[in-house]
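# One predicted model, sequence on top.
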Amino acid sequence: MRTAFLVAPEGVEQIELTSPWDALATTGETPQLLSTAPGSVQAFNHLDKGATFPVDMTVDQVSADDFDLLVLPGGVANPDALRLDRRAVDLVRGFFDAGKTVAAICHAPWTLIEADVVRGRTLTSWPSLRTDIGNAGGTWTDQKVVVCDNGPNTLITSRKPADLEAFNARILREVGAMT
């Protein structure tokens, strides 16, 4: 299974990138880091700068057809920047149109909202996105992980870093690494 992680050049919450990445790596998966610009991305540990990570490909070099799974890590600045980039939004929408699995944590559903793919779906997120999700036609619920199969694809969402164990387990189940 080919997995893509989509992040902005700056602002991704580091643990929300590295934890699912490392979980997938234990299965032999080699995820690809996509961004809107080449080079590297600057991660954050809440408001403090964290590590930098090399970008494998930019959004204009790939399509949803190149991958089976898309992971959208959070951080406040990361999805806020992604939702302003038409190419990133189109890529996210492409995963939904192709019926592929998408996993999003924390503030990442902002990008889903911009891609207009939450209507009629149930999901979770950081609590401050509750109204945004409702206004976009989705149903917000307060759970560690929510799996919504209402549509052509599977959407996995989670609230926050404290929920990463459940989020990662559900992603691994999706790729067939756990039952």
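Yep, that arrived.

# okay, CA-based contacts and neighbour counts for the rest of this
Noted.

# show me the contacts for residue 51.
Contacts of residue 51 were listed using C-alpha atoms under 8 Å, 6 or more residues apart in numbering, and they are 14, 42, 43, 44.

# And the first one, how far from residue 50?
Distance, residue 14 to residue 50, by C-alpha to C-alpha, to the nearest Å: 7 Å.

# what about versus this one:
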Amino acid sequence: MSQLAGKRVAILAADGFEQSELLEPMKALKQHEAEVDVVSPKTGQVQGFKHFDKGEQVAVDIKLSEADAGKYDALVIPGGLFNPDALRVDDQALAFTREFFKAGKPVAAICHGPWVLANAEVLKGRTVTSVPNIRKDLENAGAKWVDEEVVVDQGLITSRTPDDLPAFCAKLVEEIDEGRHGGQKRSVA
């Protein structure tokens, strides 16, 4: 049996996600036999980007309004500029995100993805990283921001950019395998 067999992970995405920040974690999770669903406010497909250029479209598995956070073991929020900017003002996306924190489940966000966490008001007292452009937003939401490849704070995994994806994906798999917001307060790879 593989490391994540029997685990189910939601990737919360809207149009404008950074392609590698959705596809690489999805690939890592599936390599470890996790079931992965792309959850989105819309049905059909969501449009990925490679920086400023349109990339691949990814099929939506479950519409956000029909998704139940209780059926998932973890949540991933990819970055890109447009994806988290749309999700952070979507009340259903914020409520869905908060459910993972209430249940103590692992949550991973990369690049601009932590914007969603700031608006969900789940960052107070947490140590995080992100793309530097949103540092002040995260600090204003109560987080301690650090410039590190990957930061883990009680099951909350954050990274800065696509360059950090190998470390981000490794910690994502590790935290889901552990299955909780717990363990040591903060570890850095």
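Looks like it came in fine. Small disclaimer: the values here were computed from a predicted structure and weren't measured.

# what residues do residue 14 and residue 50 of structure 1 have in common as contacts?
43, 44.

# distance of residue 104 of structure 1 from residue 112 of structure 1?
Taking C-alpha to C-alpha, one finds residue 104 of structure 1 at 8 Å from residue 112 of structure 1.

# Looking at residue 14 and residue 50 of structure 1, which is more packed in?
Taking other C-alpha atoms under 10 Å, residue 14 of structure 1 and residue 50 do not tie; residue 14 has more neighbours (22 against 16).

# Now the residue nearest the centre of structure 1. Nearest residue, chain neighbours left out?
Closest to where the C-alpha atoms of structure 1 average out (C-alpha atoms, centre = their mean) is residue 72, at 1.3 Å. With C-alpha to C-alpha, 6 or more residues apart in numbering as the criterion, residue 72 of structure 1 has its nearest non-adjacent residue at 4.6 Å, and that residue is residue 104.

# Show me what that neighbour aligns to in structure 2.
Under the alignment (TM-score structural alignment), residue 104 of structure 1 pairs with residue 109 of structure 2.

# on that earlier part again, and the residue nearest to the centre of structure 1, what's its match in structure 2?
In structure 2, residue 72 of structure 1 lands on residue 77 (TM-score structural alignment).

# got the buried residues for stretch 82-98 of structure 2?
Within stretch 82-98 of structure 2, the residues that count as buried by 16 or more other C-alpha atoms under 10 Å are 82-88, 90, 92-94, 96-98.

# want to throw those residues into JSON lines with secondary structure?
Below are the buried residues of stretch 82-98 of structure 2 laid out as JSON lines (DSSP: H, G, I helix; E, B strand; the rest coil):
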{"residue": "82", "secondary structure": "helix"}
{"residue": "83", "secondary structure": "helix"}
{"residue": "84", "secondary structure": "helix"}
{"residue": "85", "secondary structure": "helix"}
{"residue": "86", "secondary structure": "helix"}
{"residue": "87", "secondary structure": "helix"}
{"residue": "88", "secondary structure": "coil"}
{"residue": "90", "secondary structure": "coil"}
{"residue": "92", "secondary structure": "helix"}
{"residue": "93", "secondary structure": "helix"}
{"residue": "94", "secondary structure": "helix"}
{"residue": "96", "secondary structure": "helix"}
{"residue": "97", "secondary structure": "helix"}
{"residue": "98", "secondary structure": "helix"}
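
# OK, contacts around the aligned partner of residue 25 of structure 1 in structure 2?
Per TM-score structural alignment, the equivalent position to residue 25 of structure 1 in structure 2 is residue 30. The contact partners of residue 30 of structure 2, taken as C-alpha under 8 Å, 6+ apart, are residue 36.

# And the helices in structure 1, which stretches?
For structure 1, the helices defined by DSSP state H cover 14-25, 77-82, 86-97, 109-114, 130-135, 164-174.

# do you know which of the ones you listed lies nearest residue 55 of structure 1?
helix 14-25 (12.6 Å; C-alpha to C-alpha).

# still on that earlier bit, name the residue in residue 104 and residue 112 of structure 1 with the higher neighbour count.
residue 104 (27 against 24).
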